[in-house]
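Trainee: What follows is a predicted structure for the sequence shown.
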Amino acid sequence: MIYLSDVRDWLKSVTNAEHYYIGKLNNKQDKSIGVYSLKQSGAPARAIGDESTYSTMCVSLLLHWNNNAKETEQAARKLFETLYSIKNVKINEHTIYIIELLTPEPIDVGTDDKGIYEQVIEVKFYYERK
């Protein structure tokens, strides 16, 4: 099984953020990436029987960057492209078969109450069950 903390730790090897977190973090620092469970509707898709070789994990990545809209967008698009093109990924010793980006580009969610720009990337990881 892959946990949010595993995704957070893996992101440290593929991004240039200064801070990483899961769950709610008060007083978010600039150039942070937060990893959250992505709430989706409907029943999860499963293979027939107990012998399924894969599972999925859906996450929302929040880039809480800085007070410059252009720099925030650039950081989000760089991460998006990294996720789109990366190969041979392992997270917590699980082989990642597919990284599915659930939107065609990062989602601009505006600024927080301190004027820091934020963007979201929604991702579904298909990974090897052990």
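Mentor: Noted; the coordinates are in hand. On a predicted model such as this, the values are computed, not experimentally measured, just so you know.
Trainee: hey, let's count contacts and neighbours off CA atoms from now on
Mentor: Fine.
Trainee: Check whether the most centrally placed residue in the chain sits in a helix, strand or coil.
Mentor: Centrality entry for the chain: nearest residue to the mean C-alpha point is residue 61, 3.7 Å, by CA atoms, centre = their mean. Reducing the assignment at residue 61 to three states with DSSP: H, G, I helix; E, B strand; the rest coil gives strand.
Trainee: That one and residue 5: what is the separation?
Mentor: Note on residue 61: its distance to residue 5, by CA to CA, to the nearest Å, is 12 Å.
Trainee: Please compare the first structure with the one that follows:
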Amino acid sequence: MLSLKDIRQYISGLAVAEDDNVYIGKLDNKKQKSIGVYSRPSSGPANIAIGGLECTTYETKPVSLLIHWNKSKDESEKKAFELYEKLRSVTSLTIGDTHINYLRLMVPEPQDVGSDDAGVYEYVIWLDFIYERNR
């Protein structure tokens, strides 16, 4: 199983934001220059190979990354693209003891979602972690 906690650690290791500013779940009073790691709902059928779970070799973890940066549109956009480019440039990845077969970016670039009530600009990146299933 690939957990959000493991993905949070991976995203923190990319050094786009300080470790204390990368979080999972809800963070009250979001700090500026932070990244949130969330599960993303998915739809459609489960991927189960012919022969059942014992023959199924991979799982998919859909994730949404919220880049909650600052009140500068330009700086916020640059940070969102910095993270996007780091994800797009991955050539090999293991998170914890889980081998990631594929990072599927589900948007062509970070999506501008405007600013929050405090005027802090936010961007979202949707991606799927497709990983080897522990059998």
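Mentor: Looks like it arrived, so ask away. Values in this document were obtained by computation on a predicted structure and should not be read as measured data.
Trainee: which residues of the first structure fall in strands?
Mentor: Remark: strands assigned in the first structure by DSSP state E are 19-22, 32-37, 54-64, 90-91, 94-101, 107-111, 117-128.
Trainee: which residue lines up with the residue nearest to the centre of the first structure in the second structure?
Mentor: Counting by TM-score structural alignment, residue 61 of the first structure lines up with residue 65 in the second structure.
Trainee: What's the match for residue 25 of the first structure in the second structure?
Mentor: Structural alignment places residue 25 of the first structure opposite residue 27 in the second structure (criterion: TM-score structural alignment).
Trainee: Equivalent analysis for residue 73 of the first structure, please.
Mentor: Aligned partner of residue 73 of the first structure by TM-score structural alignment: residue 77.
Trainee: give the contact list for the residue nearest to its match when sequence neighbours are not counted.
Mentor: In space, and not counting its chain neighbours, residue 77 of the second structure is closest to residue 123: 7.4 Å by CA to CA, 6 or more residues apart in numbering. For residue 123 of the second structure, the residues meeting the contact criterion (CA atoms under 8 Å, 6 or more residues apart in numbering) are 66-68, 76-77, 80, 110-114.
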